[in-house]
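Student: just the structure for this:
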Amino acid sequence: MTSRPTERADGQQLHRSVLLDTAVDLLITNPEGRYIDCTFGRGGHSRLLLARLGAQAQLLGIDKDPEAIGFAETLATEDARFRHFHGSFAELVSAMDEQSWSAVDGVLMDLGVSSPQLDDAARGFSFLRDGPLDMRMDTTRGPSAADWLASAEEKEIADVIWRYGEERFSRRIARSVINQRQEEPLQTTRALAELVSAAVPKKEKHKHPATRTFQAIRIFINRELEDLEQGLDAAVSKLAPGGRLVVISFHSLEDRIVKRFMRDLARGPQLPKGLPVMASEEQSAYRLVGKAMKAEVDEVSDNVRARSAVMRVLEKRSDMAENAGEGA
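Tutor: Now for the predicted structure:
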């Protein structure tokens, strides 16, 4: 979830989620329904959802980050319609089971790393701020980036940097990591950023040499793409008729997965030509809502991170359920 800062009355910064109003407007189809905010963060989407939902509505916030769950706990004390789940949205079905929910009217996913995570040097996500080389969204589980770089084979490191960062100098960087750790393991973001800068022979204009490598390691450490694929499957399996899945992605690897997933569902079953089937059997139970949307110019000018945001919306058709009921 990427957000833009705004000022509070006391001078402290808040973070406003990218495409906030548009995402919430498109998500709500039933004001008294049940909804899931799969990437709670600091609660930007959740608070606006609660402001626009009715008194009988229910909202579940999910997040890997223990710090985000702290904010979710506070919101739960303020609004009885809200509850939370600490974990990945890949665990959406388990999160719903805890609430005894069988279906939801909408699922929102605001992907990637959040501004508070990037801005906190102690989390180790940014090469612009020196801090421990952690990169875990859930700091209570799994190896940190430093742990992995200290033990992984050279080929695995190169493969990760190439696959998730599309970095053409991935082999050079991996070799440098191996050479460096023979003397001293990498422990800080600055050390990794400097190592990558030295290993990359050709620099891209207006882009830090470590950008792709940091992205790749972060995605790998947090299983972001695997979780996304599992989360998308879980979300559509739990949508009620008329319910919507809204996904905001921030880089091409995420958006490619989302685009193909929604496109294939909206197309419906691809049956062999000439096969005798009824028209209803060829029709998909899902439809795309509009085209891919991006942040407006004003929003991008306020927050440069918004420029890469892409939002896509899928709806489970309610007319299919009605037709099925008539034929039953």
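Student: all contacts plus neighbour counts: C-alpha atoms, from now on.
Tutor: OK.
Student: how near is P201 to S170?
Tutor: 12 Å (Cα to Cα, to the nearest Å).
Student: neighbour count for those two, which is higher?
Tutor: Neighbours were tallied for P201 and for S170 using other Cα atoms under 10 Å; the higher tally belongs to S170 (24 against 10).
Student: quick one: contacts for the more buried one?
Tutor: I157, A158, D159, I161, W162, T213 (Cα atoms under 8 Å, 6 or more residues apart in numbering).
Student: need the max-distance pair from these.
Tutor: D159 and T213 (11.1 Å; Cα to Cα).
Student: of the two, who's got more company?
Tutor: The neighbour comparison of D159 against T213 (other Cα under 10 Å) goes to T213, with 26 against 17.
Student: isn't that one right next to R171, touching?
Tutor: No - taking contacts as Cα atoms under 8 Å, T213 lies outside contact range of R171: 11.3 Å.
Student: and the residue minimising distance to the centre of the chain, how close does it get to I221?
Tutor: Central residue of the chain (Cα atoms, centre = their mean): L111, 1.8 Å from the mean position. According to Cα to Cα, L111 and I221 sit 15 Å apart.
Student: burial measure for A191, as a count.
Tutor: That count, for A191 with other Cα under 10 Å as the rule, works out to 18.
Student: where exactly do the helices run in the stretch 101-250 of the chain?
Tutor: Ranges of helices in the stretch 101-250 of the chain, per DSSP state H, counting those that start in this stretch, are 115-119, 145-151, 154-165, 170-183, 189-199, 211-221, 224-237.
Student: quick one: which of those helices is nearest G87?
Tutor: helix 224-237 (10.8 Å).
Student: what comes up buried for that closest one?
Tutor: The neighbour-count check on helix 224-237 (16 or more other Cα atoms under 10 Å) flags E224, L225, L228, G231, L232, A234, A235, V236 as buried.
Student: then stretch 185-201?
Tutor: 185-193, 195-197, 199-200.
Student: how about stretch 257-275?
Tutor: I257, V258, K259, M262, L265, A266.
Student: which residue sits closest to the fifth one, ignoring its sequence neighbours?
Tutor: The spatially closest residue to L265, leaving aside those adjacent along the chain, is Y286, at 6.1 Å (Cα to Cα, 6 or more residues apart in numbering).
Student: other SSEs contacting the biggest strand by length in the chain?
Tutor: Longest strand in the chain by number of residues (criterion: DSSP state E): strand 239-249. Packing partners of strand 239-249 (3 or more Cα pairs under 8 Å, 6 or more residues apart in numbering; DSSP states H and E): helix 20-27, strand 104-110, strand 310-316, helix 318-327.
Student: would you do the same for the sequence below? I want to compare the two.
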Amino acid sequence: MDEQEQPKPTSERHIPVLRDRCINLLAPGFEAARSRGTTPIAIDATLGMGGHSEAMLQRFPDLHLIGIDRDEEALALAGRRLAQFAARTDLVHAVYDEIPDVLADLGVQEVHGILMDLGVSSLQLDERERGFAYSYNAPLDMRMDTSRGQTAADVVNTYSEEDLVRIIRKWGEEKFAGRIANRIVQQRATAPFTTTGQLVEAIRGVVPTGAAKSGGHPAKRTFQALRIEVNEELEVLERAVPAAVAATAVGGRVVVMSYHSLEDKIVKAVFQAGSKSSAPPGFPVELEEHKPELKTLTRGTEVPTAQEIAENPRAASARLRAVERIKPRRAQ
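Tutor: Next comes the predicted model:
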């Protein structure tokens, strides 16, 4: 490999989305822990290549960080990036809905800040052989954890036409789901799909050319749907957000960045439920046990500024929500 082909350092390959804004939202939770004489502990639940974690560890010299990722390659890259902080980090191969198990294994009772940066990571988009991108030909894989689970090829080649319509319509919000599923089933009868390029061409054949003017690349929504199905992303998220909230100490904060409406809807529902009183309607006095557990820190969803998008174009679709735990969680 010549000098021009050497891979860039991880810090150059990965620009964390909304880095400063996320860390500023988390900071008061770490300060609250410090004021009580407690070592602040953070979870980066979607570690990726470690950009957000690196910034946190640099800014807060006493912070202990738990980094979680299902992608073993990402964990290895982040480990190298964070090597200078090894004494203050625990990097764990897990899915982020396994937060309770991770904390139990580490002997940690509660944490003071949790960050979730959802969706597909820069590493997964940039590594062509992973098959996440529709812009170049690659094996039809899309697994975030390549050590287990079905691939996108498995889904495309084995699901019934009805199930393909369902996931493409539901997870991809694709109005041409019926046409796409029908073409997939017809084409796989001749030969199975093995590459992203084959799938893109099949989709191009049935999606009207004019649809790209408003909806972007004709394969965008189908690829999103397959990625969500392969990695069970929304089912994981439905478990992960309540687990994150439950693991957070009073004064601690949870910050979540989502990238499409399906993710944001789940995050919004959990945050809103915790931010409301549990007192019965019309109850004359709000008792302490009925008061909200969470305080909303963002007004609706916050979006990137023009400058943030210019610094990192992948931030364009990010939607940010954050809450603070203001009272101990209710007994179950």
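Student: CSV for the helices and strands packed on strand 239-249 of the first structure, including mean neighbour count?
Tutor: Shown next, in CSV, are those (neighbours: other Cα atoms under 10 Å):
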stretch, mean neighbour count
helix 20-27, 17
strand 104-110, 26
strand 310-316, 24
helix 318-327, 11
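Student: can I get these in a markdown table including distance to P5 of the first structure?
Tutor: Formatted as a markdown table, these follow (distance: least, Cα to Cα, whole Å):
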| stretch | distance to P5 of the first structure |
| --- | --- |
| helix 20-27 | 13 |
| strand 104-110 | 16 |
| strand 310-316 | 19 |
| helix 318-327 | 38 |
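Student: contact partners for the nearest residue to V185 of the second structure once chain neighbours are set aside?
Tutor: Leaving aside its chain neighbours, V185 of the second structure sits nearest to E161 (6.4 Å; criterion: Cα to Cα, 6+ apart). Taking Cα under 8 Å, 6+ apart, we find E161 of the second structure in contact with A181, N182, V185.
Student: cool, G87 of the first structure as well?
Tutor: G87 of the first structure neighbours (Cα under 8 Å, 6+ apart): I62, D63, K64, D65.
Student: out of the residues you listed, list just those in strands.
Tutor: Per DSSP E, those map to strands at I62, D63.
Student: in a markdown table: the contacts of G87 of the first structure, plus neighbour count.
Tutor: Shown next, in a markdown table, are the contacts of G87 of the first structure (neighbours: other Cα under 10 Å):
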| residue | neighbour count |
| --- | --- |
| I62 | 27 |
| D63 | 23 |
| K64 | 23 |
| D65 | 20 |
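Student: from the contacts of G87 of the first structure, which is closest to F82 of the first structure?
Tutor: Of these, the one sitting nearest to F82 of the first structure (Cα to Cα) turns out to be I62, at 11.0 Å.
Student: show me what that closest one lines up with in the second structure.
Tutor: Residue pairing (TM-score structural alignment): I62 of the first structure is matched to I68 of the second structure.
Student: also S237 of the first structure?
Tutor: So S237 of the first structure corresponds to A246, using TM-score structural alignment.
Student: ok, H251 of the first structure next?
Tutor: Aligned partner of H251 of the first structure by TM-score structural alignment: H260.
Student: repeat for S308 of the first structure
Tutor: Checking with TM-score structural alignment, S308 of the first structure has S317 as its match.
Student: so who does its match touch?
Tutor: Y259, H260, V303.
Student: I257 of the first structure - nearest residue in space that isn't next to it in sequence?
Tutor: Spatial nearest neighbour of I257 of the first structure, excluding adjacent residues (Cα to Cα, 6+ apart): E229 at 7.3 Å.
Student: K295 of the second structure contacts I326, correct?
Tutor: Yes - between K295 of the second structure and I326 there is a contact under Cα under 8 Å: 6.5 Å.
Student: so stretch 147-155 of the first structure corresponds to what in the second structure?
Tutor: Under TM-score structural alignment, the match for stretch 147-155 of the first structure is residues 154-162.
Student: what about L26 of the first structure, distance to D105 of the first structure?
Tutor: In terms of Cα to Cα, L26 of the first structure sits 12 Å off from D105 of the first structure.
Student: what sits in contact with each of the two?
Tutor: R244.
Student: what do we get in the second structure for M137 of the first structure?
Tutor: Matched across to the second structure, M137 of the first structure falls on M144, judged by TM-score structural alignment.
Student: list the contacts for that match?
Tutor: R70, D71, Q124, N231.
Student: the match of stretch 147-155 of the first structure: which residues count as buried?
Tutor: Result for stretch 154-162 of the second structure [16+ other Cα under 10 Å]: buried residues D154, V155, V156, N157, E161.
Student: tell me where the longest helix sits in the first structure.
Tutor: helix 252-267 (DSSP state H).
Student: which is the next helix or strand following it?
Tutor: helix 279-282 (DSSP states H and E).
Student: superposed on the second structure, where does that following helix end up, distance-wise?
Tutor: With mean Cα distance after the TM-score superposition for the first structure, helix 279-282 of the first structure departs from the second structure by a mean of 3.3 Å once superposed.
Student: contacts for that helix, please.
Tutor: With Cα under 8 Å, 6+ apart, helix 279-282 of the first structure has contacts from G268, P269, Q270, L271.
Student: and the helix or strand that it is followed by, which stretch of the second structure?
Tutor: Once helix 279-282 of the first structure ends, the next helix or strand along the chain (criterion: DSSP H and E) is strand 286-288. Alignment of strand 286-288 of the first structure against the second structure: residues 294-296, by TM-score structural alignment.
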